[in-house]
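Student: With the sequence up front, the predicted model follows.
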Amino acid sequence: MMVLDAEFFLREVANHYDQELPFVLYKYPNETKVSGLLQSSKTLHKLDHMEQQGFIMVPFVTKDKAVIIPKDISKEIQCELSAVSNGYSVKELLLEYPEKQRHLHLVNKGVQAIESGEFQKVVLSREQHIPLPDLDCIALYKNLVLRYPDAFCYLWYHPKVGLWMGASPETLIEVKDQKIHTMALAATVADQGQAKVVWGEKEKQEQAMVTVAILEALKDYCSAVEVSEVQTVKAAKLYHLRTKITARLTGDLGGLIEQLHPTPAVCGLPKLPALNFIQANESYKRSYYTGYLGTINMDQQAKLYVNLRCMQYLENELILYVGGGITIDSIAEKEWEETVNKGKTILNAVTGTL
């Protein structure tokens, strides 16, 4: 690992990007270093198994598009987060919401499906297209890592796939020395300066569903499972309910991940009918949104995160991805507001807003 000062680190990345060579920048939650892998060729490497080593990107459903930036053909670089300065901000963004009525209708349709017994919960999402002729992705990434120290912040680029960036609050799984850490993260309330967050029954039930489903997924692959109390945690300008879960891995990591992903926090419960509803009714393909990403077999461990609070940059457009968990108590207008609040994680970094 080559440790560089921040200015040289970012210049190396910019030169790599100018040559249209694949790379990823990433910062683990609450860590003080930003790391990078700069791939030496434009080859697109598929992820075939969890014994590979590098940084992986796995889509929501289609495993054939799972890719890796391999460590062994990449230059590893690192810099101190404290040396990173604010990046350039866009003065104004054209924010329009032509998809609002479609999303309200989708949420109501989801509630009706729950009422008719198809499933208990479904996570419904939308994409938002925002015109942006020029994007300084490195400047935006600087803003992300400085604003969201508690999140997993990444910038990923491959000329054959595109550019993705995000600040995820949710760990899918961390593994080191056969000990695993995961979490059940669900329910959302906006930070409005309240002294205390009051959670409704809808949010409590949503979070409990996620916890039970994750514990069910672990049972054939883990022993010594420990579950924390439910905690209120803050991510950017939002509060969530979180349960931390630890265990000892006794089975195959790849098999465990197959059981975990997609979790009820990004898909629904039961998984298969919720997934079928999503694919039949959402008006777009999620691609890497609500998939998972992170490092495998780097420093003898895996650190994987759910791809939330993310965006894609494509053909002079910023494409924002946001969603929320729908239960029988969901109100469409409130669910819409939740997606708008979640989108601000990326948008505030673009505009330089705190």
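Tutor: Noted; the coordinates are in hand.
Student: When you work out contacts or count neighbours from here on, use the C-alpha atoms and nothing else.
Tutor: Noted.
Student: any idea how far residue 111 is from residue 331?
Tutor: Distance, residue 331 to residue 111, using C-alpha to C-alpha, to the nearest Å: 9 Å.
Student: again with residue 295
Tutor: Distance, residue 295 to residue 111, using C-alpha to C-alpha: 37 Å.
Student: hmm, back to that, okay, residue 331 and residue 111: which has more neighbours?
Tutor: residue 111 (24 against 14; other C-alpha atoms under 10 Å).
Student: you'd agree that one is in a strand?
Tutor: No: per DSSP: H, G, I helix; E, B strand; the rest coil, residue 111 lies outside any strand segment and is helix.
Student: measure the closest residue to it other than its chain neighbours to residue 272 for me?
Tutor: Counting by C-alpha to C-alpha, 6 or more residues apart in numbering, residue 328 is the residue found nearest to residue 111 once chain neighbours are left out, at 5.5 Å. Relative to residue 272, residue 328 is positioned 18 Å away (C-alpha to C-alpha).
Student: Can you check my assumption that residue 157 lies in a helix?
Tutor: No: assessed by three-state DSSP, residue 157 does not belong to a helix; its assignment is strand.
Student: what's it in contact with, if anything?
Tutor: Taking C-alpha atoms under 8 Å, 6 or more residues apart in numbering, we find residue 157 in contact with 17, 21-24, 163-164.
Student: Residue 27 now?
Tutor: 33-35, 145, 152-154.
Student: before we move on, the earlier item: among the contacts of residue 157, which ones are in helices?
Tutor: residue 17 (DSSP state H).
Student: alright, now check it against this:
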Amino acid sequence: MIPQHQTALASAEGLLNRYHSGNCFFLSSPQGTLLTEGELAVVTGEEQQFQASLVSQKVKIIWEELKRSGYDNPMIVGAVPFAPGKPARLIVPEKVFWEDRTQMDADAGSGDQQSPGTVLKLEEEPSPADYMDGVERALGKIRAGELSKVVLSRTLRLTAAADVDPAQLLRQLAANRSGSYTFAVDLPHATLIGASPELLVSRRGKMMITNPLAGSAARSADPVEDQRRAASLLTSGKDLHEHAVVVEGIVEALRPFCRTLEAPERPSLIQTPTMWHLSSEIKGELLDPAITSLDLAAALHPTPAVCGAPTEAAREAIEEIEPFDRGFYTGMVGWCDSRGDGEWIVTIRCAEVSGRDLRLFAGAGIVEGSEAAAELQETSAKFRTMLHAMGLDN
């Protein structure tokens, strides 16, 4: 149920080709493909630090003003960072384009491979050795009973010989079928772009769905080995425990909002071109039709899938161990309309692009039984989504 002030274009490819950085928001999901242009209003000031109640108040005031000006069902789009107190990027767009179909042609983006050419500089933060040291520190906290899970991430900073075009990179991610949710968001000094496999929450009328992913294995080019890895993931005690921690946390966060809530007893498998993931689709019926997708997303963010459990203890461990600010990585990106419908995606498999500079992100969930070398390898596999779209080997 996209806002009615929409404009139809010929296809999802038409929206993809229309996208350009600097004035657009783009999100392609199984529900459809959304492109917005321009800004009618920007959520600014204190509300922009994503205090959910203040954001909702500010947005509702803006929406009411727009409705009096003839907009039937205005929306908000944008991105929220991982850490509380950091500025979000949330706007009310001027134009909204929507296409129900999401399937791109098989040759979408072909011949248009985004490559930065010569990479003049590549920095890993933290270094592989330091990342594994961080995993060991996290395992110490888990053994001490401070945590049951914490997600530790690292970045790749690339400086290319030529500017990277976000529009080309977005087209390549879509062509590669890199994830269920392909997105691009304008930030003040960069473009946030990615292909996430993970739905934070979707709300349609009184029904909501969330689809957490936790527990992962890298894909193999050998079909036999690839299937072995998938089967092993489904029976891995360590990964099933990690997934159960996430599902339990999400159900607990959603229970106050839902009349009914259904979660599968065991996870299933989903795949991307680079990874296998354990997946659980959790569905609920809302208690109150006034509860918006933004309300639900704020209650869930950040889930144990990208932070850990308990949440505050995991956040403290991340601040202590990770040597960088995540920014919008492991935040959320999406939309909400004035009826409360909307869709918010977990911001993973992504990069920040600014001219010749790119910053890529990847993380892994640390639980009892995790091994530092294996977690490092998992982050390396997750980097491949963006590296492949840029025409670079990992």
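Tutor: Perfect, thanks for sending it. Since this is a predicted model, take the numbers as computed values, not measurements.
Student: ok, back up a step: ok, residue 328 and residue 272 of the first structure, which is more surrounded?
Tutor: Between residue 328 of the first structure and residue 272, counted using other C-alpha under 10 Å, residue 328 has the larger neighbour count: 18 against 13.
Student: aligned partner of that one in the second structure?
Tutor: Here residue 328 of the first structure is matched to residue 368 in the second structure, going by TM-score structural alignment.
Student: any idea which residue sits dead centre in the second structure?
Tutor: In the second structure, the centroid-proximal residue (C-alpha atoms, centre = their mean) is residue 347; its distance is 2.0 Å.
Student: Quick check: buried residues in the lengthiest helix in the first structure?
Tutor: Identified as the longest helix of the first structure according to DSSP H is helix 332-351. For helix 332-351 of the first structure, burial by neighbour count (16 or more other C-alpha atoms under 10 Å) applies to 332, 335-336, 338-339, 341-351.
Student: Give the other helices and strands that that helix contacts.
Tutor: Contacting helix 332-351 of the first structure under the criterion 3 or more C-alpha pairs under 8 Å, 6 or more residues apart in numbering; DSSP states H and E are the following elements: helix 100-115, helix 137-147, strand 162-168, strand 179-190, strand 317-326.
Student: Give me the contacts around that helix.
Tutor: Taking C-alpha under 8 Å, 6+ apart as the rule, helix 332-351 of the first structure contacts 89-93, 100, 103-105, 107-108, 125, 140, 143-144, 147, 166-167, 188-190, 236-238, 309-311, 320-324, 326, 354.
Student: Could you check the angle it makes with helix 137-147?
Tutor: If you take axes from the mean of the first three to the mean of the last three C-alpha atoms, to 10 degrees, helix 332-351 of the first structure sits at 110 degrees to helix 137-147.
Student: Check the mean deviation of helix 332-351 of the first structure from the second structure.
Tutor: By mean C-alpha distance after the TM-score superposition for the first structure, the fitted helix 332-351 of the first structure averages 0.5 Å away from its aligned residues in the second structure.
Student: Run the chain-centre distance for that helix.
Tutor: 15 Å (C-alpha atoms, centre = their mean, to the nearest Å).
Student: got the angle between that helix and strand 317-326?
Tutor: On the basis of the same axes, to 10 degrees, helix 332-351 of the first structure is oriented at 140 degrees to strand 317-326.
Student: and the angle from helix 332-351 of the first structure to strand 162-168?
Tutor: Calculated by the same axes, to 10 degrees, helix 332-351 of the first structure forms an angle of 110 degrees with strand 162-168.
Student: if we can go back for a sec, what about the residue nearest to residue 111 of the first structure, which SS state?
Tutor: Under three-state DSSP, residue 328 of the first structure falls in the coil class.
Student: before we move on, the earlier item: between the helices and strands packed on helix 332-351 of the first structure, which one is closest to residue 56 of the first structure.
Tutor: In terms of C-alpha to C-alpha, the element of these nearest to residue 56 of the first structure is strand 162-168, at 12.6 Å.
Student: other SSEs contacting the closest one?
Tutor: helix 137-147, strand 152-158, strand 310-314, helix 332-351.
Student: returning to what we had before: closest one of the buried residues of helix 332-351 of the first structure to residue 221 of the first structure?
Tutor: For the buried residues of helix 332-351 of the first structure, the nearest to residue 221 of the first structure is residue 342 (33.0 Å; C-alpha to C-alpha).
Student: Counterpart of that closest one over in the second structure?
Tutor: Under TM-score structural alignment, residue 342 of the first structure pairs with residue 382 in the second structure.
Student: how much space is there between that match and residue 267 of the second structure?
Tutor: Residue 382 of the second structure sits 20 Å away from residue 267 of the second structure, going by C-alpha to C-alpha.
Student: Kindly report the same for residue 213 of the second structure.
Tutor: Taking C-alpha to C-alpha as the criterion, residue 213 of the second structure is separated from residue 267 of the second structure by 9 Å.
Student: If you count surrounding residues, which of the two has more?
Tutor: Of the pair residue 213 of the second structure and residue 267, residue 213 is the one with more neighbours under other C-alpha under 10 Å, namely 28 against 21.
Student: What residue, apart from its backbone neighbours, is nearest the more buried one spatially?
Tutor: Distances taken as C-alpha to C-alpha, 6+ apart put residue 279 closest to residue 213 of the second structure, at 4.8 Å, once the chain neighbours are dropped.
Student: what residue of the first structure takes the place of the one you found?
Tutor: In the first structure, the residue equivalent to residue 279 of the second structure is residue 242, according to TM-score structural alignment.
Student: Report the secondary structure element holding that match.
Tutor: Counting by DSSP states H and E, the element that carries residue 242 of the first structure is strand 238-249.
Student: And for residue 278 of the first structure?
Tutor: Going by DSSP H and E, residue 278 of the first structure is in helix 271-281.
Student: Name the residues of the very next helix or strand once past that helix that are buried.
Tutor: Where DSSP H and E defines the elements, the next helix or strand beyond helix 271-281 of the first structure is strand 292-298. By neighbour count on 16+ other C-alpha under 10 Å, the buried set for strand 292-298 of the first structure is 292-297.
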